[in-house]
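1. Okay, sequence plus prediction incoming.
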Amino acid sequence: MSTPTGFDELIHPATRLSVVALLAATEWADFPFIRDSLSLSDSALSKQLHTLEEAGYLEIRKEGGGRRRRTKVRLTDRGRTAFEGHVAALRAIVEDAPTATPAATAPAEDTTTPAPATAAEVTR
């Protein structure tokens, strides 16, 4: 099976895909909001943001100074296009997957009468 057009290896890892999906739903997001929403550490999120920024998928803006410094993040047009293409590629993969044939079902177990207790269960 060939990889569908639009599949993006950079976005595909779960953490980056989660970051990009979160950002796709908003114009700008604060670093703490992204971190807390995805249950990531500061360093793990910083690493992912840096990777996506280097690819031109994100814009990172630092505002304020000192203790009031805030980091805001947004998807660039390039990042939004890459995300939309990746989602379309994932949908194509799922839609093209062969449909599973239902397996033969085993007879249902009789659950009306409880099984007798073993010696080990009685001594507990």
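-> That came through, no problem.
2. drop to CA atoms for contacts and neighbour counts, all remaining ones
-> Noted.
3. Quick check: the most centrally placed residue in the chain vs Asp96, distance?
-> The geometric centre of the chain, computed from its C-alpha atoms, lies nearest to Ser18 (Cα atoms, centre = their mean), at 3.7 Å. Noted for Ser18: a distance of 24 Å to Asp96, by Cα to Cα, to the nearest Å.
4. Got another one to weigh against that:
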Amino acid sequence: MTQGLNEIIHAPNRLRICAYLSTLEQAEFGVLRDMLGVADSVASKQLKVLEEAGYVTLSKPKGLGRVKTWAALTTDGSRAYTEHVAALKALIEG
């Protein structure tokens, strides 16, 4: 892959997750799944890859009602996403 491109983030669904999370403090799993337009299992797998890379943290805060999973971009994830976008822009600009 071209220098600076991140193979973990480059996959379309993971790129969309990172782009979405880069604008928020955190997002609920169902919102991410619906934004991607995929099944729970697909969204879960993509988030797991990002979590294992240290790019996303997943949490399940306890409270009233149903426990929901929340995702947030880590500092490393934010940096990797920013570098990936810069590499894409450089590639486009030639």
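-> Perfect, I can see it now. All figures in this text were calculated on a predicted structure; none of them were measured in a lab.
5. And the TM-score between these chains?
-> Here the TM-score for the pair of chains, by TM-score structural alignment, normalised by the length of the second structure, is 0.93; 94 aligned residues with a Cα RMSD of 1.6 Å.
6. on that earlier part again, show me what the residue nearest to the centre of the first structure lines up with in the second structure.
-> By TM-score structural alignment, Ser18 of the first structure lines up with Arg16 in the second structure.
7. Contact partners for the closest residue to that match other than its chain neighbours?
-> With Cα to Cα, 6 or more residues apart in numbering as the criterion, Arg16 of the second structure has its nearest non-adjacent residue at 7.4 Å, and that residue is Leu36. When contacts are counted by Cα atoms under 8 Å, 6 or more residues apart in numbering, Leu36 of the second structure touches Asn13, Arg16, Ile17, Ala43.
8. where's the third one, which helix or strand?
-> So that's Ile17 of the second structure. In this structure, Ile17 of the second structure sits in helix 12-21 according to DSSP states H and E.
9. Work out the gap between that helix and the centre of the chain.
-> 4 Å (Cα atoms, centre = their mean, to the nearest Å).
10. Check which helices and strands that helix is in contact with.
-> Helices and strands touching helix 12-21 of the second structure, by 3 or more Cα pairs under 8 Å, 6 or more residues apart in numbering; DSSP states H and E, are helix 7-10, helix 29-36, helix 40-52, strand 70-73, helix 75-93.
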